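what shape does this take:
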Amino acid sequence: MENGNTANEPASFWTQANALLRKNLTFQKRNVKTNVGLILSPFILCLLLVLLQRLLEYQLDKAENKCGCVCVRRQGDTCLEEECGIEHSDLDQFATCPIPSPPEWPPLLQVPAPQYRAVRTDYFPFSDFPNTSCRKNGSCPVTMLFTGTNQSFGEIISRNMIPSTLSTIYSSDIMASLASNVVGSESEPGNTNFLEPAFFSDLPIYYLQNQCTQNSTFSVSVQMSGISKQQEVICAQGLRLWRNSSSEVNNELYKGYWRSNIERQINEIAAGYDFLNSNGSIFNVSIWYNSTYKKDTGFNPIALARIPRSVNLVSNAYLQFLLGPGTKMFFEFVKEMPKPETPIKLDLASLLGGVFFTWVILQLFPIPLTSLVYEKQQKLRIMMKMHGLDDGPYWMISYGYFLAISIVYMLCFVIFGSVIGLNFFTMNDYSIQSVFYFIYINLQISLAFLLASLFSNVKTATVLAYIGMFGTGLLADFPFHFFVQDTLYVFFILLWESLTGREHLLFYGRLKNLKGSALTQAVEESLKSVNLFHGGVADKQAGKYSGGMKRRLSVAISLIGDPKVVYMDEPSTGLDPASRKNLWNVVKRAKQDRAIILTTHSMEEAEVLCDRLGIFVDGGLQCIGNPKELKARYGGTYVFTMTTSIDHENDVENLVRQLFPNANKIYHISGTQKFELPKDEVKIANVFQAVETAKRSFTVSAWGLADTTLEDVFIKVARGAQAFNTLS
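Model (predicted):
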């Protein structure tokens, strides 16, 4: 199979790259269904997201999720006019209603619940706090800590902050009356001031006094948008404690936090005030507050903090210090800005945002990783390298191939998402998206190349790749994995099942620097030499070949380009007798123009194909020569075999000893015995005559006289080597 002089020259970088690229393109052409599935997968994901969005919108459009309405004019069963508003809505519907005139709420302090107010305990050993008995009847005071450089000034200001009497509560204007007092709530604040949870939580409103009197609890009727509600108002004693420094305040605030003690108990202090260098001409104050109520977890909207009343309270106390007890800045109410009707909307694409779409890109990560590891595990990269494929062209084309798949996938994803109308795509600049996706997929492919060097098992690599995808917080997309699994595994097997025999030889021929007519001629001669040319077999996909045909194609691949030395490792293993014979004929024709080094466990194969053979035992070469030489050297005997009944075994052995005194019995089981007979003592005519004589004395079931086989030689050499190793 002479393939032209160019085959003796190594292929250039671009020739190898061209060969690999052509093979990749041919493979892609053969796998149209897989490619269509790969392209459609982002479309399916986008479509699924849109369907979920439509289902969600349908649920949100129901009456229970919209502003409450009542029919104010009806004709028969038909409603002619509806009136909608917060007065017809429950708490779940309230947020969707238009609020042209938001309600006014009295400014509140954040007051600890009675069971959590600071008391003296073993882990909170401050002597000026009340003991724990006050928690039994809910009479624990609301504690505030104060510090500053001027204690006398600070104590005057702190006394002005908490009143001694309750201002008059006017039933005609309950909210303003409450605002004129120092009131607070233990309820958790909301995200807006359209509704004040203190008035909708069934919890009491607390008003702070220096000292609470008996019968200091009462209720008021609160009117809100036509809704009347009885609100309980309870007195809470305000406890003012002075500390010498801000570090002491910090220490006590922290010890009251439940994570600061092993008992996980709460000792909550309402607030802390540091007057710093304040005096009659300077007002400078820092305020501590409990930020836990803001619920700033990073995932949910931050709740409002009830700090304005704390600022107003200390400011009024300072004004009273300067201008007298009748001076104050009246903090009338807290109020939201007006708002139109706001239907509940939930955009899944925006809600999932970068997490979902980054996860979608991660679906591509297992493709390069498992492909590279699979090739490493099966030593397929080494095989292509033996055929002349250098590292440079291979890595360039492999990287480019994975990058092309990723780019096509992402283009389809962005286009489909934009056509369907996902806000994530339509409301973000496409140039920014392009840069982000391009950088991301390049980093992803680079990471796959890096991690591939750490794994040697494709199953381990696959599992870890999908664990990484699970780490995004979403379920892995198994249907997508099914779409691309052919690309993962079929692409890198030695015989690509989607490529034909001719296309395999064209690929490897190009790697051997064959071009043009020389390449075409070499491919045809190779196909003819292995009997794959006629009947259209050459143009069938390799996946449809029988085992023998695949072996013959593999031999043709190893021989194309006229290599001078070819290595074959057990080429006929697993073949039926007919296929094995055909393969042997191919090898016998091929060995006429080159050296073939063949390893095999079949002595028959070695004797048929090898002109010169060596026997290895325990990794060491024991002998070398042609088959006749080895038989003569390690054989020199005939093997005489006779089978009789067990009763006549001794008769057979006596017969052999009489004829051949130097015979050596090498096998004996159930009436069958084998003897090695020195060739210089054997006359074949005498053997036949002795057997015929023996048949008259006892029954002979079978007998034979055979020359030494290569298998006998191998056994003798192996035994000799093992005996030598044992002695040494």
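
please count neighbours and contacts with C-alpha atoms only from this point.
Noted.

right, and the helix or strand after the longest strand seen in the chain?
When the chain is scanned for its longest strand (criterion: DSSP state E), the result is strand 227-242. Sequence-wise, the next helix or strand beyond strand 227-242 is helix 246-255, with elements assigned using DSSP states H and E.

now the other sequence, so there's something to compare against:
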Amino acid sequence: RVNLDPAEMVSATGGRNGNRTRTRGRGRALARFCRQHHALLLKNLAFQRRNWKTNAAIAAFPVLLCALLVAIQAVVDRELDRPPFRCGCEGGHCGIQHSTPIQAMSCEVPAPPRWPALVQVPVVPAFVHGRPARCSNASCAAPVSVLLTGLNRGLSQSLGRGLFPDLSPSDYFLMPKTMNSSSSLDHLSRVVPGSRTLPAHELFVEPGLVPNETLYVIQSKCSWQKRNVSGNSDGGMPLQLDMECVQGLPLWCASSSVINRRLFNGYKRANKRRRSNEFLAGYDFLDTSKGLFHVYILYNSSFSRDNGHHSMTVLRVARLVNMASTAYLKQVLPGVNAEMRLEFLKEMPKAAIKMKLDLTTLLDALFFTWTVQLLLPVILTYLVYEKQQNLRLMMKMHGLKDGPYWLISYSYFLSLSGAYVTFFAVFGSLIGLDIFRLNSYVIQFLFFFIYINLQIVLAFLLASFFSSVKTASVISYIYVFGSGLLGEALLKLFIEDTTFPRPWLVIMELVPGFSLYRGVYELSEYAAAGSYMGKPGMQWGDLNDPINGMKDVLILTSIEWILLLLVAYFLDHRPAWHPIFLFGILSTKHSSPSYRANPRSRRVFADMAKDDVFLEHKVVKRLLKEMDTRNMIICHNLKKVYRGNNRNPDKLAVRGLSLALHKGQCFGMLGPNGAGKSSFINMMIGLVAPTCGTAYIHGMDLRKDMNEIYANIGVCPQHDLLWETLTGREHLQFYGRMKNLSGAALVKAVEESLKSVNLFHCGFGDKSVSKYSGGMKRRLSVAIALIGNPKVVYMDEPSTGLDTISRNDLWNVIKRAKKECTIILTSNECPSYFSAL
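The predicted structure is shown next:
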């Protein structure tokens, strides 16, 4: 790096000893708040008008999502109305007797059929708990086990042997091969029938008795193997069954805990093979005696739940109870033909129900949470884009206050978010989404209004921590989808758990995504309940319900909205130059505090041996002593040091620069890249803080009065800071209004600025900047710097990218402009170009 030395400065026209004039007043009056508000509003309206396709797409996005939901729902409904799911029909007759277990759900059942009570027969290997299967035939079913325990071991084991009543071979072969409903129920009620088919949640059709299924008869000894039986069920459903004998083995356990452990281990082993539990059931006869029947029946339904069945599906427990009751009667009443018959199970009647899959219920709160939160990345990337491209800084250097910027930006985002949510709610209501249609619209409006405000404030807050649009976009999308998934997988469990501490739930809802999920969850729950019961959803009176979290969400999000607004505004205005500021380390551009504390860094290294440097330093000291800083630019010992990272040495960019300029001078700074020219300009326009020293612009201190300085300067930065969708004329109109121009004066200033930089002819001034060449953008940046007759103009390499003719025209523009202001420019070109100035 070549350090910029005061001796390298070249001043043209006016000289160092030119007449210094004094004027009263500190400078141009600042544009009022309303004027700045008006200028920014018109600029944003022009910007949004040229981006109307993007804005329309954002506002219509929820409508498109709802339309997609409707289309998918129509396809699903049409498929569910097809024969695989519709109540079965055969030979012109329709009904449950012609239906599969899936089709039976949609059938009308005025008189439900009577189904025999079955047990769930496990599938076990040929060796059961160390005992070989007592069936040499490979096609014979392996035995099943029943676990027993009780205080009276003898009685318990005796009852265990009586669980499986035997039929003699003669009784078996006397069974008719063709069975009707009455005969099948009578014969099957005297044995223990079972099936390896998992039961349905409702018994409109018994899956274990559909045609071509195997019906197992569990006995203590199997003297027969298989038999084919056909017939009709009570509901008229045809039966075509293979009956097969399975041996039942009672096994003694020391205690009920041993039974629990064996059932659990048997479930784990069976689950690996994708089978049902290895054990039929467990019986704990407790204190059962001749005069007291007391039994616990243990079974495992986990495998049913893992295979998509409802967690409350009863794995055919009714027959297990009947087995113990019958065995006890025969034990306590020997020689008496006493039995407890269980002939059938029967469901309640039901009407025909068209099978329907409600996608909105299936997606539930997660879908709506994601949809509303998708605006956050849009707002955040817009704010970070202006920050990354230094567009906001450019506006601030031309006098824009933070108040109008926040007001206009916030109003735009609120309008966009309001349109987004309104379209979502209105269209959702039109297509019949219960979450919008049934709940109170006032509650919905209040909830979504508060949340979109909170979301906008959150975007402003997050924008303070990002300087890259890509990074902000990625992080925001991770937050959106992550908070939604965590809400569905974690927060929902805590909401439904009534024992979970409510204060902890409120703390979790401090995350805006979780509070949105909780509110949408409550709306969806009330809508589902209202749809099921034919009543309206959430109303104002429901907010006082202790289990309703909507009231907490409304209060929490309102408070959080106000608090985060203050924090976001504070972070946006954090003094980047203050070394002990709490959040200073989070700023992407901050000064080097170590140089403030190091006295050695305050030393001036200017080469006083050079006469011009010595004289200029002397003039500056005299002017400061006389307090003659008005109508002049005075730099006093300006120094900038960039702290080295990763043990690299510090870089001295500007060392002890002292300079005094007055109106009418054009001061050129020459030097190669890295000489410190841009560092000096950046300090003068407030982009970076000087390590030490200061400057006075028309009596205003660089350290204290930057807001007033901005109203009196024009800046042409090294890189063009322009909105690609705006035209050159719209740029000049905006910055002209920021300089307090209006009406005919503004129109005249814009026309003259376009003509001065050759953008008026051929209509270039009314074309969007995205169609400009690099040289045209550079000329527009120069015109922006000069509009409004600023008192001081800074130009950082204004001739970059210009051809010879355009460069000469540029110098002519600067020559005319310097009569009314002071111009400081930098260049790495030949000094001969300054001769004309």
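
now what about the TM-score between them?
Scored by TM-score structural alignment, normalised by the length of structure 1, the superposition of the two chains gives a TM-score of 0.65; 569 aligned residues with a C-alpha RMSD of 4.4 Å.

quick one on the thing from earlier: quick check: buried residues in the longest strand of structure 1?
231, 232, 233, 234, 235, 236, 237, 238, 239, 240, 241, 242 (16 or more other C-alpha atoms under 10 Å).

end to end on stretch 185-202 of structure 1, go ahead and measure it.
11 Å (C-alpha to C-alpha, to the nearest Å).

and residue 48 of structure 2, what pairs with it in structure 1?
Residue 48 of structure 2 maps onto residue 28 in structure 1 when the alignment is built from TM-score structural alignment.

and the residue nearest to its match when sequence neighbours are not counted, what element?
Distance criterion C-alpha to C-alpha, 6 or more residues apart in numbering; nearest residue to residue 28 of structure 1, sequence neighbours excluded, is residue 35 at 7.3 Å. Secondary-structure assignment from DSSP H and E places residue 35 of structure 1 in helix 32-60.

repeat for residue 668 of structure 2
Taking DSSP H and E as the definition, residue 668 of structure 2 sits inside strand 666-670.

how about residue 796 of structure 2, what's its match in structure 1?
Under the alignment (TM-score structural alignment), residue 796 of structure 2 maps onto residue 569 of structure 1.

so stretch 330-339 of structure 1 corresponds to what in structure 2?
With TM-score structural alignment as the criterion, stretch 330-339 of structure 1 aligns to 341-350.

what residues of the matching stretch count as buried?
Burial within stretch 341-350 of structure 2, assessed by neighbour count using 16+ other C-alpha under 10 Å, is assigned to 342, 343, 344, 345.

does the second one count as helix, strand or coil?
When states are read from DSSP: H, G, I helix; E, B strand; the rest coil, the local structure at residue 343 of structure 2 comes out as coil.

now it: closest residue in space, sequence neighbours ignored.
Of all residues not flanking residue 343 of structure 2 in the chain, residue 189 sits nearest, at 4.8 Å (C-alpha to C-alpha, 6+ apart).

next one: the one you found from residue 216 of structure 2, what distance?
Summarising the geometry, the distance separating residue 189 of structure 2 from residue 216 of structure 2, computed by C-alpha to C-alpha, is 13 Å.

the more surrounded of these two?
A direct count of neighbours by other C-alpha atoms under 10 Å for residue 189 of structure 2 and residue 216 places residue 216 higher, at 26 against 20.

residues contacting the more buried one?
Residues in contact with residue 216 of structure 2, defined by C-alpha atoms under 8 Å, 6 or more residues apart in numbering, are 121, 193, 194, 195, 243, 244, 245, 246.

dump those to TSV, plus distance to residue 551 of structure 2.
Converted to TSV, the contacts of residue 216 of structure 2 look like this (distance: C-alpha to C-alpha, whole Å):
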residue	distance to residue 551 of structure 2
121	51
193	55
194	53
195	51
243	61
244	62
245	62
246	60
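
and of those, the nearest to residue 626 of structure 2?
If you rank those by distance to residue 626 of structure 2 using C-alpha to C-alpha, residue 121 comes first, at 106.7 Å.

which residue in structure 1 aligns with the closest one?
Taking TM-score structural alignment as the alignment basis, one finds that residue 121 of structure 2 is matched in structure 1 by residue 111.

picking up where we left off before, centre of the chain versus the strand holding residue 668 of structure 2, how much separation?
Relative to the centre of its chain, strand 666-670 of structure 2 is centred 52 Å away, using C-alpha atoms, centre = their mean, to the nearest Å.

tell me how many other residues crowd residue 180 of structure 2.
For residue 180 of structure 2, the neighbour count with other C-alpha under 10 Å is 17.

likewise for the one 5 residues further on?
By the criterion of other C-alpha under 10 Å, residue 185 of structure 2 has 20 neighbours.

sec struct for whatever residue of structure 1 lines up with it, please.
Residue 185 of structure 2 maps onto residue 175 of structure 1 when the alignment is built from TM-score structural alignment. When classified by three-state DSSP, residue 175 of structure 1 comes out as helix.

once you drop chain neighbours, what's closest to residue 175 of structure 1?
With C-alpha to C-alpha, 6+ apart as the measure, residue 106 is the residue that lies nearest to residue 175 of structure 1, at 5.7 Å, once sequence neighbours are left out.

against residue 307 of structure 1, how distant is the one you found?
Going from residue 106 of structure 1 to residue 307 of structure 1 by C-alpha to C-alpha gives 13 Å.

more crowded one of those two?
Remark: of residue 106 of structure 1 and residue 307, residue 106 carries more neighbours, 23 against 19, as counted by other C-alpha under 10 Å.

wouldn't residue 99 of structure 2 be in contact with residue 88 here?
Yes - counting by C-alpha atoms under 8 Å, a contact exists between residue 99 of structure 2 and residue 88, whose distance comes to 4.4 Å.

of these two, who's got more company?
Set side by side, residue 99 of structure 2 and residue 88 show more neighbours around residue 99, with 24 against 21, by other C-alpha under 10 Å.

which part of structure 1 matches stretch 657-673 of structure 2?
Going by TM-score structural alignment, stretch 657-673 of structure 2 sits over no part of structure 1.

against residue 405 of structure 2, how distant is residue 34 of structure 2?
Distance from residue 34 of structure 2 to residue 405 of structure 2, counting by C-alpha to C-alpha: 12 Å.

more crowded one of those two?
Neighbours around residue 34 of structure 2 and residue 405, counted as other C-alpha under 10 Å, are more numerous at residue 405. The numbers are 18 against 10.

list the helices and strands the helix or strand encompassing that one packs on?
Following DSSP H and E, the helix or strand that holds residue 405 of structure 2 is helix 402-430. Using 3 or more C-alpha pairs under 8 Å, 6 or more residues apart in numbering; DSSP states H and E as the contact criterion, the elements in contact with helix 402-430 of structure 2 are helix 33-50, helix 52-80, helix 434-437, helix 441-463.

once aligned to structure 1, how far is the longest one on average?
Yep, that's helix 52-80 of structure 2 we're talking about. If you overlay the two and look at helix 52-80 of structure 2, the average distance to its match in structure 1 is 3.6 Å (mean C-alpha distance after the TM-score superposition for structure 1).
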